[in-house]
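Predicted model and sequence follow; I will ask about them next.
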Amino acid sequence: MISTYPFVSGKYLVNGEWIELPEKVDVVNPANTSEVVGQVAKCSEEIVNGAIEAAENAFETWSRSDIGERANRMNTAAEELSKVIEENVTVFVRENGKTLVEAKKDLLRCVEVMKGCAAELLDWWKPEVLPGNQKVQIRRRARGVTAIITPWNSPMILTFKRVIPAVLAGNAVVVKPATNCPLTIMTCLKVVAEHFPPGVINIVSGSGKAIGDTLCSDSRVRTLAFVGSTETGKDIMQKSAGNLQKVYMELGGNDPAIILEDANMDEAAIKRLRMGILRAAGQVCSAVKRVYVQESRYDEVVEKLTKEFSRMVIGDGIQPDVTMGPLNNKAQYDFVNGLIERTAKSGGNIITTGIQLNPETWDKGYYMLPSIITGVDQQSELVRVEQFGPIIPILPFNDIDEAVKLANDSEFALRASVWTENEDIAVEMADRLEAGAVFHNNHTVFSDLALDFPGLKESGVSRETRHCGLEFFADSYGFAD
């Protein structure tokens, strides 16, 4: 069954023109793999080079544009995008697998990013005068062509949090969306691009490796922003080193949640923990992927979380009763199922629960019931890897020192959470935990989208920001009398 997404299906955008290619890849609905939602064009190296050239030409004038004009254009684009949110939600669900609630929230946050970045721009761009005997200003300027490669799991917000500040800072961008979930991004960016000069926003699609290699090797690309796996991030860093490109990367995570003996794990807290684990079927870099519970509370937390998981309704996200949709693609589905099988063979206790909304159509999509795993240790594969699925290991610990040691025993260091009634202890532990951000009695995202704290170790390459990411896409320089 084919249900073609209007206009952007099978096309790419370069220099203001949408061009259709004969060579395409189907984008399937993970809830019903027989449904083709639309198609994505397979762009060649020549097309990518043309996109870089268009961005380079547009940069010459856009980088010198008035700051107020940039903000006004973005605010106008945000108003136009807000008018088409509802009509894009269902297709986003169909190509991604999120629930209706999750999908709409992501789209609304894209508009919020646009308005928030535009509001931050004017004050952020003003020269900063440093104290001292000599008058020295810190001034900012756009860097140049910016390549943005985004993933399939949370494509909307992760794309907009890079494209929007890059453009507002005065850069021209080449965007490469994930092949598994490109259509809603392209449709929404079409709305945005229409409010900017041709070439400021360009979109190419197809093979991640082929396009990524081209973007990394081209000296005209001055910034490369990537969201995805740590392995791919390392490969990109190696290939971009020849041109000393600025890299901004959000990579993998294996987030620990640490539950202390005094934690108030009431119904509301268990629900917050469940949401931190199962949001988007666990396919979130900053989702909880390991739970450590002080021994005296271990059995209680396992029991309560199992009961909470049992309430989850799994099915096609387009159905309003569904609280967790399918995994996005076959590769991830196979990986997570293989991980469960290997864990069971090695002695792990798999507690699978939840409600199948439509058992008769279960095998038509990449559906999985959520699972809690006990009986594993710190060296288990399930504990070491980024599962990226609706499965969670729960491990006991004796004291705070052991909990911190176990939590830090990972190459990843994206987010962490501490669950305790003692805020002083939570702060003390946060100072010792290796993570870009630590939450207290929750494991979520920052409600203020101007905040973005990067991961440490192999979870990211960047620095913290309070300005919607604007500084990631600009150079600072000194001006002295």
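Sure, I can see it.

contacts and neighbour counts: CA atoms only from here.
Noted.

Just after the longest strand along the chain, pick out the following helix or strand.
The strand that spans the most residues within the chain, counting by DSSP state E, is strand 32-41. Once strand 32-41 ends, the next helix or strand along the chain (criterion: DSSP states H and E) is helix 45-62.

Which positions in that following helix come out as buried?
Neighbour counts over helix 45-62 (16 or more other Cα atoms under 10 Å) mark 47-59, 62 as buried.

Could you do stretch 444-464 as well?
Applying 16+ other Cα under 10 Å to stretch 444-464 flags 444, 449-450, 452-463 as buried.

Just those residues: which are in strands?
Among the buried residues of stretch 444-464, DSSP E puts 456-457, 460-461 in strands.

which two from these end up farthest apart in space?
Across these, no pair lies farther apart than Lys457 and Val461, at 8.4 Å, counting by Cα to Cα.

now Ser310: how far from Thr353?
Distance, Ser310 to Thr353, using Cα to Cα, to the nearest Å: 5 Å.

And these two? Which one has more around it.
Taking neighbours as other Cα atoms under 10 Å, Ser310 and Thr353 compare with Thr353 leading, 19 against 16.

show me where the stretch 351-481 of the chain has helices.
Listed in chain order, the helices of the stretch 351-481 of the chain (DSSP state H, counting those that start in this stretch) span 381-384, 400-408, 423-432.

before we move on, back to that, give the other helices and strands that the longest strand of the chain contacts.
Here strand 32-41 touches strand 11-14, strand 24-29, helix 85-96, helix 183-193, going by 3 or more Cα pairs under 8 Å, 6 or more residues apart in numbering; DSSP states H and E.

Pick the most deeply packed of those.
Of the helices and strands packed on strand 32-41, the one with the most neighbours on average (mean count of other Cα atoms under 10 Å) is strand 11-14, at a mean of 25.

before we go on, here's another structure to hold up against the first:
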Amino acid sequence: MNDYDKLFIGGRWVDPSGDGSIEVVNPHDGTPVGRVPHATTGDVDAAVAAARTAFESGPWPRLTLEERLAVVERIGSLLTERAPELATLITRQNGSPITFSTRAQAGVSAAIYAVTASIARSYPFEERRDGMRGPVVVRREPVGVVAAVIPWNVPAFAAALKLAPALAAGCTVILKPSPEAPLDANLLAEVAAEAGLPAGVLSVLPADREVSEYLVGHPGVDKVSFTGSVAAGKRVMEVAAGNLSRITLELGGKSAAVLLEDADLDLAVPTIAGASWALNNGQACIALTRVLAPRSRYAEVADRLTAAASALVVGDPMDPATQVGPLVSRRQQERNLDYVRIGQEEGAMLLTGGGVPDGLEDGCYLAPTLFGDVDNSMRIAQEEIFGPVVCLIPYDAEDDAVRIANDSDYGLSGAVFGADSEHALDVARRIRTGTITVNGFATEPTAPFGGFKSSGIGREMGADGLSAFLEAKSVVLAG
């Protein structure tokens, strides 16, 4: 059990101001995993006050860049040392397969701190420009106190995407993890303290939506970086606007995998399987949940995808052989099952899955599910299901494929598969999405990540992600 009775506020473990708690249970079998205090608005006030003091008069923003980056890199190194512990904790907390937790939840998350430090070393924090009346010094300074609100699906990774650049920039941070997945954030707090973060620079406040809204609307917060649903993102934007707080929103997705006429299915099908059903049990905003296939190859694609989904190993996420584990909660399982029903009512053909696998009824499971004969106007093709459910959509011509791919409120990720990679790149250029891969599936930590349309505002990762925590200031040298 990972039980905590104190909150990490301003770099110290202190008694919470309330007596509420959050219990975390294993979605595989419902057994208890841990418990943390439920932060209150009073705890938010204390955390913001500590962050404001640390930013206004503490050492952190005034350290040299190299001094800050040494701490950022130390956080990554300590997370790497504790990666097996972190991966196991997230698997028990979230239901992510242990292989995924080891590689992506723990491994990649730890690496983000080193990547961010490398980017910061070459970032132009100050530069001179020739102006119309003389030279100008353009500085980029830390935005201030940051509220970092992260989701439950990839909590350590989402925290790294916000915390690493915010710290490198010289900001102070209040990290607000989801009540479904708060335990790894406390492990991160332990690591940050050991790495040498000064007092006040980081607080961790597990809490529900009401307390989160209070944090986002707090007048002491300069910047809100949020990852979550579109509905919640709209509310964050509305509340933060009251203080003109800067915002970054990384929201949902309904990403398309476009198979061109000459696509290599030996490459495309396993890639799609790994980037949809087997990508954190389908609980990933970047998942390829719409597959667009030319009618000339539709039957072949349907057969291959059906076989791939049916062959995936579903079960205990602690088993290294497992490829698809449980959904994070019973509520999430019920949501997915509702969409399975909706898809059938809309007239889509259930090719495989759609129910709870035999022997796994005690957990929050859904078998990898594939719908065929999907029209892009159907709810299952337009709405983010956030689970192991994929829609197969036929198209007639290449322009039709691009139109369907773009016919979405979202624009976060995607892929194009074709034998001619240059032609596939041309198609990728026409699809309005923040990240798209040609003949594969990837995100690149050194490149900007974020969405078009309802998938968000702003970018994370790369130099763009660092810029999100900086304000530009012009110093005109008049004489």
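Here it is on my side, so go on. Just so we're clear, the structure is a prediction, and the values are computed from it rather than from any experiment.

With distance to Glu360 of structure 1 as extra columns, can I get the helices and strands packed on strand 32-41 of structure 1 in a markdown table?
Listed next are those as a markdown table, based on distance: least, Cα to Cα, whole Å:
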| stretch | distance to Glu360 of structure 1 |
| --- | --- |
| strand 11-14 | 36 |
| strand 24-29 | 17 |
| helix 85-96 | 19 |
| helix 183-193 | 29 |
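
which one of these lies closest to Thr323 of structure 1?
Closest approach to Thr323 of structure 1 among those (Cα to Cα): helix 85-96, 12.6 Å.

In structure 2, what stretch matches that closest one?
Alignment of helix 85-96 of structure 1 against structure 2: residues 83-94, by TM-score structural alignment.

now do stretch 380-397 of structure 1
Matched against structure 2 by TM-score structural alignment, stretch 380-397 of structure 1 falls on residues 378-395.

ok, back up a step: check how far the match of helix 85-96 of structure 1 sits from its aligned residues in structure 1, on average.
Compared with structure 1 after fitting, stretch 83-94 of structure 2 has a mean deviation of 1.3 Å; criterion: mean Cα distance after the TM-score superposition for structure 1.

same deal with stretch 110-121 of structure 2?
Taken over the aligned residues, the distance from stretch 110-121 of structure 2 to structure 1 averages 1.7 Å (mean Cα distance after the TM-score superposition for structure 1).

Over in structure 1, find the residue span that stretch aligns onto.
Under TM-score structural alignment, the match for stretch 110-121 of structure 2 is residues 111-122.

Any chance of JSON lines for the helices of the stretch 351-481 of structure 1, columns distance to Asn96 of structure 1 and mean neighbour count?
Formatted as JSON lines, the helices of the stretch 351-481 of structure 1 follow (distance: least, Cα to Cα, whole Å; neighbours: other Cα atoms under 10 Å):
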{"stretch": "helix 381-384", "distance to Asn96 of structure 1": "25", "mean neighbour count": "20"}
{"stretch": "helix 400-408", "distance to Asn96 of structure 1": "31", "mean neighbour count": "17"}
{"stretch": "helix 423-432", "distance to Asn96 of structure 1": "34", "mean neighbour count": "14"}
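
Just put those in TSV and tack on distance to Arg94 of structure 1.
Listed next are those as TSV, based on distance: least, Cα to Cα, whole Å:
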stretch	distance to Arg94 of structure 1
helix 381-384	29
helix 400-408	36
helix 423-432	39
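
that older thread, tell me the one of the buried residues of stretch 444-464 of structure 1 nearest Leu107 of structure 1?
Among the buried residues of stretch 444-464 of structure 1, and counting by Cα to Cα, the member closest to Leu107 of structure 1 is Leu449, at 13.4 Å.

measure that closest one to Leu108 of structure 1 for me?
On the measure of Cα to Cα, Leu449 of structure 1 and Leu108 of structure 1 end up 12 Å apart.

swap in Gln294 of structure 1?
Going from Gln294 of structure 1 to Leu108 of structure 1 by Cα to Cα gives 39 Å.

Looking at these two, which is more packed in?
Shown here are Gln294 of structure 1 and Leu108; by other Cα under 10 Å, Gln294 has more neighbours (22 against 17).

State the number of residues packed around the equivalent of Gln283 of structure 1 over in structure 2.
Counting by TM-score structural alignment, Gln283 of structure 1 lines up with Gln283 in structure 2. Residues near Gln283 of structure 2, counting by other Cα under 10 Å, number 24.
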